[in-house]
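S.K.: Sharing a model that was predicted from the sequence below.
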Amino acid sequence: MSLLNTEVKPFNATAYHNGEFVDVSDESLKGQWSVFFFYPADFTFVCPTELGDLADNYAEFKKLGVEIYSVSTDTHFTHKAWHDSSETINKLTYPMIADPTHAISRNFEVLIEDAGIAERGTFVVDPDGKIQIIELNAGNIGRNAEELLRKVKAAQYVRANPNEVCPAKWEEGEATLSPSLDLVGKI
């Protein structure tokens, strides 16, 4: 069963955020857009490039009212150690959620059980706590924050304009479509 349009399951976790350990839960998401960005592990190879890319684009997400939550099965202590020792990870200012019990990774169905790590999964959650976008990548394929930003803008647009849809490669400000019988077979 797909997780699209389902509510994020309840969770409680500790995150490393701006030099502190903070509590994060499903209640933290209510009323705002959120991105859950699962990655396999701290101190690896592709992961810091992705998290750094998100950090470079974080201000744009914040302008849209979006909070980024990176999530791995590492502990919050490991997140802090990685943040303190890596130039790339040191620039992160969004919360790094620890999931050592694997509960959140199981909730989002990205846990690789026999390895105890998460797949590269991206989930965009709307202000009602419902998952609107899911992206899964193989472990050796990194993601693109600018493409994620484009998808978030599209999700926000169609939420604000329920009678319109965004076509392929839609960019903010471009034309959308209003589905109707008149469009059938004419696109």
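M.R.: Happy to help now that I have it.
S.K.: Please make it C-alpha for all contacts and neighbour counts, starting now.
M.R.: Will do.
S.K.: give me the number of residues near the closest residue to K30 other than its chain neighbours?
M.R.: Nearest residue to K30 in three dimensions, chain neighbours excluded: P127, at 5.4 Å (C-alpha to C-alpha, 6 or more residues apart in numbering). Neighbour count for P127, taken as other C-alpha atoms under 10 Å: 15.
S.K.: show me the contacts for E113.
M.R.: Residues near E113 by C-alpha atoms under 8 Å, 6 or more residues apart in numbering: none.
S.K.: how close does it sit to A175?
M.R.: To A175, E113 is 43 Å away according to C-alpha to C-alpha, to the nearest Å.
S.K.: Tell me which residues of the helix or strand hosting A155 come out buried.
M.R.: Secondary structure assignment for A155, by DSSP states H and E: helix 145-160. Of all the residues in helix 145-160, those buried under the rule 16 or more other C-alpha atoms under 10 Å are A145, L148, L149, K151, V152, K153, A154, A155, Q156, Y157.
S.K.: these two touch, right, the first one and L54?
M.R.: Yes: contact status for A145 versus L54: in contact at 5.4 Å, counting by C-alpha atoms under 8 Å.
S.K.: Skipping its backbone neighbours, what lies nearest R150 in space?
M.R.: R150 sits nearest to E171 (C-alpha to C-alpha, 6+ apart), 6.6 Å away.
S.K.: here comes the other one, which I'd like you to weigh against the first:
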Amino acid sequence: MVIQIARVQKPAPPFRAPAVVDGNFKDISLQDYQGRYLVFFWYPMDFTFVCPTEIIAFSDRIDEFRELNCDVIAASCDSEYSHLAWINTERKKGGLGKMNIPILADKTKEIAKMYGIYIEEQGITLRGLFIIDPRGIVRQITINDLPVGRSVDETLRLLEAFRYTDEHGEVCPVNWQKGDKTIKPDVSASKEYFASLTAETEITATSTITTTSIP
């Protein structure tokens, strides 16, 4: 059987699996999130060390994602029973506590394999994060090795950028933040952006010269 692997610009591999949602067991699927952006992130294992810091951070800031028409799902290859036990463990003891996002259980490992983040030898996943747009297309993939967690701030920045380009048709330059200038993807029109950079550089240089010349 040919396994569909997640690729940027391609449809996200469909999935359906049990999850813990608001303290209860419920099957969820990619189809449930059609028409909204989705941050689908994977972590290696329940009851570990970096993982709760990531999951709690995304859960606690879910309102910021929802304001951007985006949902968030966390996932691992543990069972839904393990997820629930971890949720029911106090945060001061390494648990998750109350969750505002679903925790998906990929017990068969098939979804993890489709998303290209399964480590066969260890039976766990890398720290994969996928931004999927309302059409079900993968727009961004980040995969970390096990020791280093992801950034909620950077995920929100990327989400803001993709939403902007989808809505306005312009493209976002390096280090773009909400409110920054964007570029019209046209040879002639793009010169407006580059000219503005040159003007800003000249103003900064002039200001520096003036300041340093004052006795």
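M.R.: Received, thanks. Predicted model, so just to flag it, every value in this text is computed and none were measured.
S.K.: Just the TM-score for the two chains, thanks.
M.R.: Remark: TM-score between the superposed chains equals 0.93 [TM-score structural alignment, normalised by the length of the first structure]; 185 aligned residues with a C-alpha RMSD of 1.6 Å.
S.K.: just the strands in the first structure please.
M.R.: 12-17, 20-25, 33-38, 66-72, 96-98, 111-112, 117-118, 120-125, 131-137 (DSSP state E).
S.K.: Of those strands, which stretch is the most buried?
M.R.: strand 96-98 (a mean of 28; mean count of other C-alpha atoms under 10 Å).
S.K.: Check the mean deviation of that strand from the second structure.
M.R.: Strand 96-98 of the first structure, aligned to the second structure and superposed, deviates on average by 0.4 Å (mean C-alpha distance after the TM-score superposition for the first structure).
S.K.: Give the aligned range of that strand in the second structure.
M.R.: Alignment of strand 96-98 of the first structure against the second structure: residues 103-105, by TM-score structural alignment.
S.K.: picking that back up, give the equivalent position in the second structure for the residue nearest to R150 of the first structure.
M.R.: Checking TM-score structural alignment: E171 of the first structure goes with Q177.
S.K.: Was I right to think that match contacts R157?
M.R.: Yes: applying C-alpha under 8 Å as the test, Q177 of the second structure and R157 come out as touching, 6.5 Å apart.
S.K.: related to what we said a few turns ago, looking at the strands of the first structure, which is closest to L4 of the first structure?
M.R.: With C-alpha to C-alpha as the measure, strand 131-137 is the member of the strands of the first structure nearest L4 of the first structure (5.3 Å).
S.K.: Would you mind getting the angle between the closest one and helix 145-160?
M.R.: 160 degrees (axes from the mean of the first three to the mean of the last three C-alpha atoms, to 10 degrees).
S.K.: which other helices and strands contact strand 131-137 of the first structure?
M.R.: Judged by 3 or more C-alpha pairs under 8 Å, 6 or more residues apart in numbering; DSSP states H and E, strand 131-137 of the first structure is in contact with strand 120-125, helix 145-160.
S.K.: quick check: that strand aligns to which part of the second structure?
M.R.: By TM-score structural alignment, strand 131-137 of the first structure lines up with residues 138-144 in the second structure.
S.K.: Stretch 37-51 of the first structure now?
M.R.: By TM-score structural alignment, stretch 37-51 of the first structure lines up with residues 41-55 in the second structure.
S.K.: ok now the matching stretch, how far from the chain's centre?
M.R.: 15 Å (C-alpha atoms, centre = their mean, to the nearest Å).
S.K.: Give me the buried stretch members for it, please.
M.R.: 41-47, 50-55.
S.K.: Equivalent analysis for stretch 176-186 of the first structure, please.
M.R.: Buried residues in stretch 176-186 of the first structure (16+ other C-alpha under 10 Å): T176.
S.K.: which residues touch that stretch?
M.R.: N163, E164, V165, C166, P167, W170.
S.K.: I'd like these as TSV, with distance to N137 of the first structure and neighbour count appended.
M.R.: Listed next are the contacts of stretch 176-186 of the first structure as TSV, based on distance: C-alpha to C-alpha, whole Å; neighbours: other C-alpha atoms under 10 Å:
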residue	distance to N137 of the first structure	neighbour count
N163	31	12
E164	29	16
V165	25	18
C166	23	19
P167	23	12
W170	22	15
